[in-house]
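*Asks:* No sequence on hand, only this structure:
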């Protein structure tokens, strides 16, 4: 079967060769130069293949032009990229490497990958600042990819093991093409992207989608603070800003007076954006925030084109959406195929008509989607889905812990965060529990709020009472 994505990128590079493609703190690459670097890196990857099937290459790094080169090189080499969240720790990384049968890992030289790599491989600088390592073999059998799978991304699983979503090349192309068409993305756009390219917010809106019309993609290193955003916007004259709600809330708190003169569109997704933040941001900068709704398994689904009023906008091209009492169901041209490492789980969420059950609840008002709640138990913090059962299980394994419950709450800024109430024996401290969690979980899964108690309040059927647990957080902590 002929691959879709290499041809799509090759066509874009041929049409836009003299234009600027991507920048980061270290420099810039035009379309032609990006193509040359990706081809050279692809040739290097091909030398590392010791199997009679496509390489499986994990990309485990923060945003950079080198990351884009690595992604493209993987595609051009006929390999399959596995876009892995750089916030994952050894716990998740080992499970991804084992569950998915990774062959190679592209990573920052400083990344702690000792738990999964066998040897560091040499190169002649084709991957820039990124290192290439061979992943060690695990005892588990290697699951077979579908014939049309060209890219894989991850979402939180119900067992603490990230679920690997397989995407056909046609689905990835449709996500990008329909996003560009539905949002009016053009060659004149300059996209400042502060979401990780491994996340659907950036992957769907700012990678292939940017290159199809000949736009430029501008990436930033380090934590996306309000001051860093302003510097990138000013230095690139960006017309689009792509970020999670937490960043918009940070900008509103810092209230910068400059930096947004060229920005026409700000895009938010991954978690609910408070209406007050949207209004304050627009009043401060003059830039409307356009909400966007998407699911990791289905790609981008809606877009609020006018940037005004509440709601998540109308369905994008290639999307059919049903908002019913049992929850929101969607069918999209950008839908994933299945979970590589969780047979049958994805399929259980797709009905006989081909609609995916999102786990969200909502309604369509005048063609605009409004979310009203969730039917799933996952907690959404900064665009990352966290299974509270996994967190509670990790806490229960700590010395001196009697019981634990984890759930979504709000921090002092009113932003969603992960909270945990833990019943403990005398002498256990919040710091000791955070240290215990950090040894097993990535940083974003360590509870932002910890409350220690002598017992977990329960409801009439013996389950933890989330209502009473939330009330506990507002009460003074007793000594």
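*Replies:* Looks like it came in fine. In this text the structure is predicted, and so the values were computed from the model without any measurement.
*Asks:* contacts, neighbours, all on C-alpha from now
*Replies:* OK.
*Asks:* Report the spatially closest residue to the one residue sitting closest to the centre of the chain, excluding sequence-adjacent ones.
*Replies:* In the chain, the residue lying closest to the centroid (CA atoms, centre = their mean) is residue 199, at 2.1 Å. Using CA to CA, 6 or more residues apart in numbering and skipping the chain neighbours, the partner closest in space to residue 199 is residue 85 (7.3 Å).
*Asks:* For the host helix or strand of residue 180, buried residues please.
*Replies:* Element membership of residue 180 [criterion: DSSP states H and E] is helix 169-183. For helix 169-183, the neighbour count (16 or more other CA atoms under 10 Å) marks 169-180, 182-183 as buried.
*Asks:* next one: stretch 306-326
*Replies:* By neighbour count on 16+ other CA under 10 Å, the buried set for stretch 306-326 is 307, 310-319, 321-323.
*Asks:* With secondary structure added, can I get these in CSV?
*Replies:* Below are these laid out as CSV (DSSP: H, G, I helix; E, B strand; the rest coil):
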residue, secondary structure
307, coil
310, coil
311, coil
312, coil
313, coil
314, strand
315, strand
316, coil
317, coil
318, coil
319, strand
321, strand
322, strand
323, strand
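*Asks:* Okay, one more to line up with it:
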């Protein structure tokens, strides 16, 4: 069977007796149990009148039950995983936008998800038994049973949305073949195998968790540890119990673990990771340096997007060099730099990052204007700015929409973040643009302190390391930096969130 012919069920590569899913205080499931459970549940969904092409919303916290429900939904129709913390209006938007035919959730949970149901939507409860096997129960709705039929590789396995920070979220239909290609790329990047155990701390309604943590592990025949979410207080206890060989997370999570590392040194020393992966937001080089020093494992920053079924580039495993401030190079993905006119630029030139590969989706759903702008000459335009160095490593200079345009000078906020984070009193930092009546935009920054420092001291520190026009004109001290549901910093919205009107 070729890659183009594989479905998610075909990707489950572990030996029958190999543990596939484990979780704190729950029975482990082997690959044979997992595959059998998924096949049976897909048939159950057919019996409820659901089938290929139908969107099946799933709103559950991270758990083995969620993973099994996701695979079953994707093998029956199209899985539409949603953040279980959404409010009623948010659930209503995503149900309507995806034309969801059903909702799967734990019984007696998520009142907001039920209150937002569309007319005719089926409600399905997921229940697990003492052996860890999941069964579905139709609570309401449903239609005439359909013949038992599993999805094909060309079918849309899941529907996700772009983050929509500055515009309406766009629907991204991801086919089984896209997911198979991305899993293959990630497995090759990190030499994943049945000997690996991955700890899943990313939410499984987000492309990072679904592909990098979940699917790549199961497609390599390894074991996936799936607690009910990320908890920095519980993380090291889980590591000590399950002995994972790697985990993937956003920089926010890495920083939270770093803050608690000193009190967990014995566990860290006794349970070394083979590598640590970072993605979904830029990792400040100083944070990478500190994690490697304390955890004794290579920290490999990668670069992904929903439209590319997650990974587009990654730093490689040792002995190849991994570079702080770089996201590495493409594994199974072509990467280029393009100017505004659609011309590819030589290495060393800053421009828009573009990618192509079997993992990249065919286009947004029912959005010809967005497709015309984003898909150019066979390349997908990421909306990120960066450059490729002489060794072929890609560095991001920021989201094009997040660059600060101060009087015509294009400033990367990532550079300012990293400088501020190197100050011993700064725990977190975020540079952002504020409107300015003559310059267009001015540089401001927000910081969370872990020691004593004044605004004038931090500005003077920046002046020793940054060109004058890059130094934040104002620095705000905050108790926390606002983040989205997946840990992404809210840079574009920061001025609005702090009620800053500009100069």
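*Replies:* All right, it came through fine. The structure displayed is predicted, hence computed values, not measured ones.
*Asks:* related to what we said a few turns ago, now the buried residues of helix 169-183 of the first structure as CSV including distance to residue 242 of the first structure?
*Replies:* Shown next, in CSV, are these (distance: CA to CA, whole Å):
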residue, distance to residue 242 of the first structure
169, 24
170, 24
171, 21
172, 19
173, 19
174, 20
175, 16
176, 15
177, 17
178, 17
179, 13
180, 14
182, 16
183, 13
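*Asks:* related to what we said a few turns ago, which residue in the second structure lines up with the residue nearest to the centre of the first structure?
*Replies:* In the second structure, residue 199 of the first structure lines up with residue 206, judged by TM-score structural alignment.
*Asks:* doesn't residue 486 make contact with its match?
*Replies:* Yes. Residue 206 of the second structure is within contact range of residue 486, at 7.2 Å (criterion: CA atoms under 8 Å).
*Asks:* contacting residues for the match of residue 199 of the first structure?
*Replies:* Residues in contact with residue 206 of the second structure (CA atoms under 8 Å, 6 or more residues apart in numbering) are 81, 160, 486.
*Asks:* just checking, which of the residues you listed belong to strands?
*Replies:* Among the contacts of residue 206 of the second structure, the residues falling in strands (DSSP state E) are 81, 160.
*Asks:* which one of the contacts of residue 206 of the second structure sits closest to residue 290 of the second structure?
*Replies:* Checking these against residue 290 of the second structure with CA to CA, the nearest one is residue 486 at 22.6 Å.
*Asks:* Was I right to think the closest one contacts residue 203?
*Replies:* Yes. Shown here, residue 486 of the second structure and residue 203 form a contact pair, counting by CA under 8 Å, at 7.0 Å.
*Asks:* rewinding a little: so the residue nearest to residue 199 of the first structure, which state does it fall into?
*Replies:* Judged by three-state DSSP, the three-state class of residue 85 of the first structure is coil.
*Asks:* Quick check, it in contact with residue 92.
*Replies:* No. Residue 85 of the first structure is beyond contact range of residue 92, at 9.5 Å (criterion: CA under 8 Å).
*Asks:* These two: which has the busier surroundings?
*Replies:* Using other CA atoms under 10 Å as the criterion, residue 85 of the first structure and residue 92 rank with residue 85 on top: 23 against 19.
*Asks:* Map the more buried one across to the second structure for me.
*Replies:* Residue pairing (TM-score structural alignment): residue 85 of the first structure is matched to residue 83 of the second structure.
*Asks:* Next: residue 219 of the first structure.
*Replies:* Checking TM-score structural alignment: residue 219 of the first structure goes with residue 226.
*Asks:* With the flanking residues excluded, which residue is spatially nearest to residue 181 of the second structure?
*Replies:* Spatially, and ignoring its direct neighbours in sequence, residue 181 of the second structure is nearest to residue 359 (5.1 Å; CA to CA, 6+ apart).
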